[in-house]
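Asker: Pasting the sequence and the predicted coordinates here, then a few questions.
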Amino acid sequence: MCMSKLCNRAGSDGEDTVCEDSPKMNRNRLGRIIRTVLAEARKDSRLICGLLPAIACLDKAADETIMCLLAESRPGDSSAHLQTVLLQAFCYENYIPVIKVDSSEKLAELCGTTSDGGGGVGCQCAIITRDLTIPWNEDDNYSPPMNDVEQSLADFYEATLEEYPSPVVKLPR
């Protein structure tokens, strides 16, 4: 039985199963959706890139944050791993969706923070803040308003909350 809004599980006959009352999300499109969300947020100056700037932003205005994209930690980098675990816990406590992505280098490229020299410079985390042009009546809704593309990522997050391990979205180049 499928409890989440969105499903993408294979049934016994090999076909993808879908909840009767919910649309099916093609997980292969998630990387492109993330690229679109990052491009829009970057254009509107709503994108905070990097672990320390993200932590500072969340400390000041967690209620203005709509989503966190978090790259998988590299093996052997225990300090970055500890910071990402704490960041993830903070987001969970504040009901901020956390979507894991496969590569800090690809995330940096999509955020526009790569250097010309390359060299594996990455971005561990990207925070997307709310669009101030979308009206928000805090009495009706406790979470910040999102556009349709951002909402589709939030729906994916909600649908996969009970999956273990958490799914990791493969980002496009």
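Answerer: Cool, the structure landed. Bear in mind the structure is a predicted one, so any value in this text is a computation, not a measurement.
Asker: C-alpha only now, for contacts and for neighbours.
Answerer: Fine.
Asker: And the closest residue to Val98 other than its chain neighbours, which helix or strand is it part of?
Answerer: In space, and not counting its chain neighbours, Val98 is closest to Cys68: 4.8 Å by C-alpha to C-alpha, 6 or more residues apart in numbering. Remark: Cys68 resides in strand 65-71, with elements defined by DSSP states H and E.
Asker: and the next element down the chain from that strand?
Answerer: helix 78-93.
Asker: so who does the closest residue to Ala80 other than its chain neighbours touch?
Answerer: Ranked by C-alpha to C-alpha, 6+ apart and with sequence neighbours excluded, the top spatial neighbour of Ala80 is Ser73, at 7.0 Å. With contact taken as C-alpha atoms under 8 Å, 6 or more residues apart in numbering, Ser73 is in contact with Ala80, His81, Thr84, Gln124.
Asker: Tell me who's in contact with the third one.
Answerer: The neighbourhood of Thr84, defined by C-alpha under 8 Å, 6+ apart, consists of Leu51, Leu70, Ser73.
Asker: Gln151 - that's part of a strand, no?
Answerer: No. Checked against DSSP: H, G, I helix; E, B strand; the rest coil, Gln151 lies outside a strand; its state is helix.
Asker: Please report the distance of it from Ser115.
Answerer: 31 Å (C-alpha to C-alpha, to the nearest Å).
Asker: Use this one as the comparison:
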Amino acid sequence: MCNMTLEELTSDHTVGKMDIVGNALEEVLSKAMVQSSITIGVYEAAKLLNVDPDNVVLCLLAADETDDQDVALQIHFTLIQAFCCENDINILRVSNMSRLAEILGGSDTAGEPADLHCILVNVGDTTYGGWNWENPQASQLKDPALNKVVCFCRESRYQDQWVPVINLPER
């Protein structure tokens, strides 16, 4: 059950709720990194979505102002968004790439900057928050941080905002 009501999201406290969701998202990403239940990179995400979309619980699309001019990236985003909407995968846009890089380490195993434009949180081979395969919705409710993020996505869809934007709070 979502803890946020439509009135709470549309009230003057929206900025406070956005901070709460941003903090929850940071917690979700940290847990996913520890549990190896995260896929980082546009092409890696597309491969996973192609073979195993049922195990994806959240899709993050991240971009800075300079990335808004990258037509190829925007086409990838459009295709990924459409696929996620069709497969009932929660989607968020993240606008603070530098904070996202801090949370996720910012580089791949070879030391090259990681492609943080698309990130999937999935259940994969390990369990995320005690995943229940018969009832995935119940599994999401077991993790309070993931529940906050999923509820925010759901409430945003109720307001016809299919891809809400979150700015990760600075530390």
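Answerer: Sure thing, it's come through. Keep in mind the model is a prediction, meaning the values are calculated, not measured.
Asker: thinking again about what came up before, which position in structure 2 aligns with the residue nearest to Val98 of structure 1?
Answerer: Residue correspondence, TM-score structural alignment: Cys68 of structure 1 in this structure matches Cys59 in structure 2.
Asker: Neighbours of that match, how many?
Answerer: When neighbours are counted by other C-alpha atoms under 10 Å, Cys59 of structure 2 registers 23.
Asker: Let me see the contact set for it.
Answerer: Contacts of Cys59 of structure 2 by C-alpha under 8 Å, 6+ apart are Cys84, Ile89, Asn90, Ile91, Leu92, Cys118, Ile119, Leu120, Val121.
Asker: what about the fifth one, which SS state?
Answerer: Under the three-state scheme (three-state DSSP), Leu92 of structure 2 adopts strand.
Asker: Over in structure 1, tell me which residue corresponds to it.
Answerer: With TM-score structural alignment as the criterion, Leu92 of structure 2 matches Ile99.
Asker: how do the contacts of Thr84 of structure 1 look in structure 2, which are kept?
Answerer: Retained in structure 2 (both residues aligned by TM-score structural alignment, their matches' C-alpha atoms under 8 Å) from the contacts of Thr84 of structure 1: Leu70.
Asker: would JSON lines of the contacts of Thr84 of structure 1 with distance to Pro172 of structure 1 be doable?
Answerer: Shown next, in JSON lines, are these (distance: C-alpha to C-alpha, whole Å):
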{"residue": "Leu51", "distance to Pro172 of structure 1": "21"}
{"residue": "Leu70", "distance to Pro172 of structure 1": "15"}
{"residue": "Ser73", "distance to Pro172 of structure 1": "18"}
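Asker: Could you point out which of the contacts of Thr84 of structure 1 is nearest to Glu158 of structure 1?
Answerer: Leu70 (16.0 Å; C-alpha to C-alpha).
Asker: From Glu162 of structure 1, how far off is the closest one?
Answerer: Leu70 of structure 1 is 18 Å from Glu162 of structure 1, by C-alpha to C-alpha.
Asker: of these two, who's got more company?
Answerer: Leu70 (26 against 11).
Asker: which residues in structure 2 form strands?
Answerer: For structure 2, the strands defined by DSSP state E cover 38-40, 56-62, 90-94, 118-122, 165-166.
Asker: can you list contacts of the third one?
Answerer: Contacts made with strand 90-94 of structure 2 from outside it, assessed by C-alpha under 8 Å, 6+ apart, are listed as 57-63, 81, 84, 150, 153-154, 162-168.
Asker: how about a cut-off of 6 Å?
Answerer: Under the contact criterion C-alpha atoms under 6 Å, 6 or more residues apart in numbering, strand 90-94 of structure 2 has outside partners Leu58, Cys59, Leu60, Leu61, Ala62, Val163, Pro164, Val165, Ile166, Asn167.
Asker: and the angle from it to strand 56-62?
Answerer: Per axes from the mean of the first three to the mean of the last three C-alpha atoms, to 10 degrees, the angle that strand 90-94 of structure 2 makes with strand 56-62 is 20 degrees.
Asker: Can you give me the buried ones in strand 90-94 of structure 2?
Answerer: Asn90, Ile91, Leu92, Arg93, Val94 (16 or more other C-alpha atoms under 10 Å).
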